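Chemist: build the 3D model from these lines:
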Amino acid sequence: MKAKWNEKLGLKSVHIFWVYLLRKHPEGLSSAELSRHSQSNRSLVSREIRELIDMGHVAYRQDQENQRHGKKLVLTPSGWEISEFIRNTSLEIQNTVNDGIPMEDLIVFYRTLTTLQRRFDMLVQE
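Modeler: The predicted structure follows:
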């Protein structure tokens, strides 16, 4: 499934996740913030973000062009289109997977999953 998305969009997996993160943060994220939110190496962000910029999906905020450090990356109109495709496809997949499972079971499952994720995050931070 991931390969199909990558082929259709012409993006790498990490690009898709960064587009998702930038959609969640329309005010923009600096490279350092993008690295932190995605738990990606900063050198990876530095190398790979250029591809999204060159494709015209991401740009630096216009009001910060002369700033040297901490410039915020934002989605361009084509980046927003891609983010909408990712969102819609994710919802379709979620609806297909959840089909036929009672809502009560889904609520318990996601509550448990959230608790497990929070605990794993705490372990990682120790």
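Chemist: from now on I want contacts and neighbour counts done on CA atoms only, so please keep to that.
Modeler: Will do.
Chemist: please enumerate the strands of this structure.
Modeler: Assigned by DSSP state E, the chain shows strands spanning 58-60, 73-75.
Chemist: tell me the most buried of the ones you listed?
Modeler: The highest average neighbour count among the strands of the chain, using mean count of other CA atoms under 10 Å, belongs to strand 73-75 at a mean of 26.
Chemist: the helices in this structure, which residues?
Modeler: Ranges of helices within the chain are 2-9, 13-24, 31-38, 42-54, 77-98, 103-125, based on DSSP state H.
Chemist: next, format those as a markdown table and append mean neighbour count and distance to residue 68.
Modeler: Below are these laid out as a markdown table (neighbours: other CA atoms under 10 Å; distance: least, CA to CA, whole Å):
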| stretch | mean neighbour count | distance to residue 68 |
| --- | --- | --- |
| helix 2-9 | 12 | 31 |
| helix 13-24 | 18 | 20 |
| helix 31-38 | 17 | 12 |
| helix 42-54 | 14 | 14 |
| helix 77-98 | 14 | 24 |
| helix 103-125 | 11 | 31 |
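Chemist: the ones you listed: which one's closest to residue 71?
Modeler: Comparing the helices of the chain by their distance to residue 71 (CA to CA), the top pick is helix 31-38, with 7.7 Å.
Chemist: and this one, so I can compare the two:
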Amino acid sequence: MIDLIERFEAFTTSVTKAYKCIQKIKLTETERMGLKASHVMYLYYLGKNPEGLTATQLCKLCIEDKAAVSRTMVDLTEKGLVKPVEIDSGRKYRTKMVLTAEGNEINKQLNQVIAEAVSQASSNLSETEREHFYHVFFQITDHLEKICDSLQQK
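Modeler: This next block holds a predicted model:
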């Protein structure tokens, strides 16, 4: 039992530390660009999907609720970084959003920051170690999601 508790402590402390470091990197870099840290994943996924994404798709990808996605899309639209593919006032959550030319440029800058951070953070790992880490980490994450899903059903 003690071993499980110690693994819990080591795992949660490490995940929390990694999350806080990621947030600090996002905050530092986005402030420099006049953005918010919360914008990063939206810009990332929109850049990865040039055909556009709906609010519903962004909710799932960014792990955010509809209100947060809506607020962020308004903010990014006002900054000229995203735009709707087509205007359809009756179907707000089905309208696909895409990056503008300026949004694409910001996304390229963010991707450079991401690539550099990932490279530095994992510089001492071999490719085999990296693959093993992600394999194990994704298994743990999947199991934790199943536990959360079962809790919601109770």
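Chemist: about what we covered before: same list, the strands of the first structure, but as TSV with distance to residue 102 of the first structure please.
Modeler: Output for the strands of the first structure, formatted as TSV (distance: least, CA to CA, whole Å):
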stretch	distance to residue 102 of the first structure
strand 58-60	40
strand 73-75	37
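Chemist: nearest the geometric middle of the second structure, what residue?
Modeler: For the second structure, the residue sitting closest to the mean C-alpha position, by CA atoms, centre = their mean, is residue 41 at 3.8 Å.
Chemist: which residue numbers in the second structure go with stretch 101-117 of the first structure?
Modeler: Counting by TM-score structural alignment, stretch 101-117 of the first structure falls onto residues 125-141 of the second structure.
Chemist: what does residue 30 of the first structure align to in the second structure?
Modeler: By TM-score structural alignment, residue 30 of the first structure lines up with residue 54.
Chemist: counterpart of residue 84 of the second structure in the first structure?
Modeler: Aligned by TM-score structural alignment, residue 84 of the second structure pairs with residue 60 of the first structure.
Chemist: ok, so what distance separates the nearest residue to that match once chain neighbours are set aside from residue 6 of the first structure?
Modeler: Counting by CA to CA, 6 or more residues apart in numbering, residue 73 is the residue found nearest to residue 60 of the first structure once chain neighbours are left out, at 4.5 Å. Using CA to CA, to the nearest Å, one gets 21 Å for the distance from residue 73 of the first structure to residue 6 of the first structure.
Chemist: and if you look at residue 75 of the first structure?
Modeler: Counting by CA to CA, the gap from residue 75 of the first structure to residue 6 of the first structure is 18 Å.
Chemist: rewinding a little: in contact with the residue nearest to the centre of the second structure, which residues?
Modeler: With contact set as CA atoms under 8 Å, 6 or more residues apart in numbering, residue 41 of the second structure has these partners: residue 62.
Chemist: repeat for the one 3 residues further on
Modeler: Contacts of residue 44 of the second structure were listed using CA under 8 Å, 6+ apart, and they are 107, 110, 111.
Chemist: and the first one, what's its match in the first structure?
Modeler: The reference is to residue 107 of the second structure. Under the alignment by TM-score structural alignment, residue 107 of the second structure pairs with residue 83 in the first structure.
Chemist: surely that match meets residue 19?
Modeler: Yes - counting by CA atoms under 8 Å, residue 83 of the first structure does reach residue 19; the two are 6.1 Å apart.
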